[in-house]
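> structure, please.
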Amino acid sequence: MVSPDPVSQDSAAALHGCLTAAIDVLRRTMDSLDPARVEAAVTAVTAALGANKALLVCGNGGSASDAMHITGELVGRFLKERRGLKAICLSSNPAVLTAWSNDYSYDTVFSRQTEAYGEPGGVILGISTSGNSRNVIAAFEVAKSLGMTTIALTGEGGGKMAGLSDILLDVPSRSTPLIQQVHICLYHYLCEQVEARLA
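I've put the predicted structure just below:
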């Protein structure tokens, strides 16, 4: 077995600083995020999926990957064996994304799909670290007109999405990587709780 190269003090300090920053924002989230808001999100998603109403999930960049991750856990399985759940990722169909963006606008690529898949009693979960993603905001506007519950997973304050959100889950940070790290914890908890209640 080859011995690993020794780690410099600078590298060790950088790693320690990275992990410490993550721990700090997790602690601040624990202190600032009202558990009642998280419970409201779990309840809304459980009610919709339990009634076979769609959960739509969308985001851009890393948040698009998170949207795919969430729907993968719910359509497939998280921890328990159970039926597949109607979770639809609006960020993952390249034909829809590129055709609509090319012919119309990327700003409406999620709102168009919300028109297609949304329904009264359904839920949309929009992910944006800034809370200002124009295409997610447009999707929320359509969702509201359809009688859907809007849940925002954002950074501190929620940006422009806050005013369109029935439930705001905002992480107290302005750092995109740190916000995304906490988002994973929050949506894993959401998936775990929804699955436990529907399994």
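> please make it C-alpha for all contacts and neighbour counts, starting now.
Fine.
> who's in contact with stretch 66-83?
57-59, 84-92, 127, 184, 187-188, 191-192, 195-196, 198-199 (CA atoms under 8 Å, 6 or more residues apart in numbering).
> actually stretch 172-185, not the one I wrote
Contacts of stretch 172-185 (CA under 8 Å, 6+ apart): 21-22, 25-26, 28-29, 32, 62-63, 66, 129-130, 153-157, 171.
> inside helices: which ones of those?
Ala21, Ala22, Val25, Leu26, Arg28, Thr29, Ser32, Gly62, Ser63, Asp66 (DSSP state H).
> can you tell me which two in those residues are farthest apart?
The span of the ones in helices among the contacts of stretch 172-185, defined through CA to CA, is set by Ser32 and Gly62 at 23.8 Å.
> how near is Leu90 to Ser65?
11 Å (CA to CA, to the nearest Å).
> buried subset of the contacts of stretch 66-83?
Burial by neighbour count, 16 or more other CA atoms under 10 Å: within the contacts of stretch 66-83 this picks out 57-59, 85-91, 127, 187-188, 191-192, 195.
> please give me the structure for this one as well, since I'd like to look at both together:
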Amino acid sequence: MEDRINAYIGAEFDKSLANFQRMADDRSLREQIAQAASLCVDALRNGGKILFAGNGGSAADAQHWAGELVSRFYYDRPGLAAIALTTDSSILTAIGNDYGYDYTFARQVEALGKQGDVLVVISTSGNSPNILRAAQAAAERGVHVIGFTGHAGGKLAAMCGICFRVPSDETPRIQEGHEFIGHLLCALIEAQMYPKA
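Just a heads-up that it's a prediction; the model follows:
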């Protein structure tokens, strides 16, 4: 039994390492990360904000990254304008009840999104209906869309100005890649908005 457990653990490490190596070797991914950070910085410098939305584990990423920007990431500095659209239970249940679950994020984008803002949407499949509707609502309002998906990209890939397609079809590997890229974005935004003395 112990041998099987150790073999399983080792295989999981190997899959994660291989996934991160594919990401590290992808020059276009590095360029996308830099572009996404610049897009977010431009929005913040122009008085805009960054909105985040995701389902399930990706909802936790949305909250996590918004928290890193509003509070701090590597060091103390003024807070940055970021909102997770996944956190207000009254809003989520009201929209779900009145309009349906597919509109939980789109309705908030309609209420909060302004031209020049950025919407970060996270869907491992790239096909979550509520994420697709949020991206559509953002595009209609001149809100830039940055997507996080798996390798296939789904319908979401075509709706994003920038789409991070983690090179895996396994949900855990995709989520691990999302978390790493999300942290990079937070670090780059923080460093550009408030360079450390």
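> fetch the TM-score of the aligned pair.
The TM-score (TM-score structural alignment, normalised by the length of the second structure) is 0.95; 193 aligned residues with a CA RMSD of 1.2 Å.
> what ranges does the second structure have for its strands?
Listed in chain order, the strands found in the second structure under DSSP state E are 50-54, 82-84, 118-122, 144-149, 162-165.
> mind putting the ones you listed in JSON lines, distance to Glu110 of the second structure included?
As requested, the strands of the second structure are arranged in JSON lines below (distance: least, CA to CA, whole Å):
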{"stretch": "strand 50-54", "distance to Glu110 of the second structure": "12"}
{"stretch": "strand 82-84", "distance to Glu110 of the second structure": "14"}
{"stretch": "strand 118-122", "distance to Glu110 of the second structure": "12"}
{"stretch": "strand 144-149", "distance to Glu110 of the second structure": "13"}
{"stretch": "strand 162-165", "distance to Glu110 of the second structure": "21"}
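> which stretch among those strands comes nearest Tyr101 of the second structure?
Once the strands of the second structure are compared by CA to CA, strand 50-54 is nearest, at 12.6 Å.
> in the first structure, what stretch matches that closest one?
Mapping strand 50-54 of the second structure onto the first structure (TM-score structural alignment) gives residues 55-59.
> please apply the same query to stretch 112-125 of the second structure.
Using TM-score structural alignment, stretch 112-125 of the second structure pairs with 117-130 in the first structure.
> what is the end-to-end distance of the matching stretch?
Chord length of stretch 117-130 of the first structure, first to last residue, is 25 Å (CA to CA).
> can you show me the helices along the second structure?
Counting by DSSP H, the second structure has these helices, from start to end: 2-25, 27-45, 57-70, 89-98, 106-112, 129-140, 171-193.
> of all the ones you listed, which one comes closest to Met159 of the second structure?
The closest of the helices of the second structure to Met159 of the second structure is helix 129-140. By CA to CA, the value is 6.6 Å.
> ok, and what's touching the closest one?
By CA under 8 Å, 6+ apart, helix 129-140 of the second structure touches 53-54, 101-107, 109-110, 113, 119, 121-123, 144-145, 155-156, 159-160.
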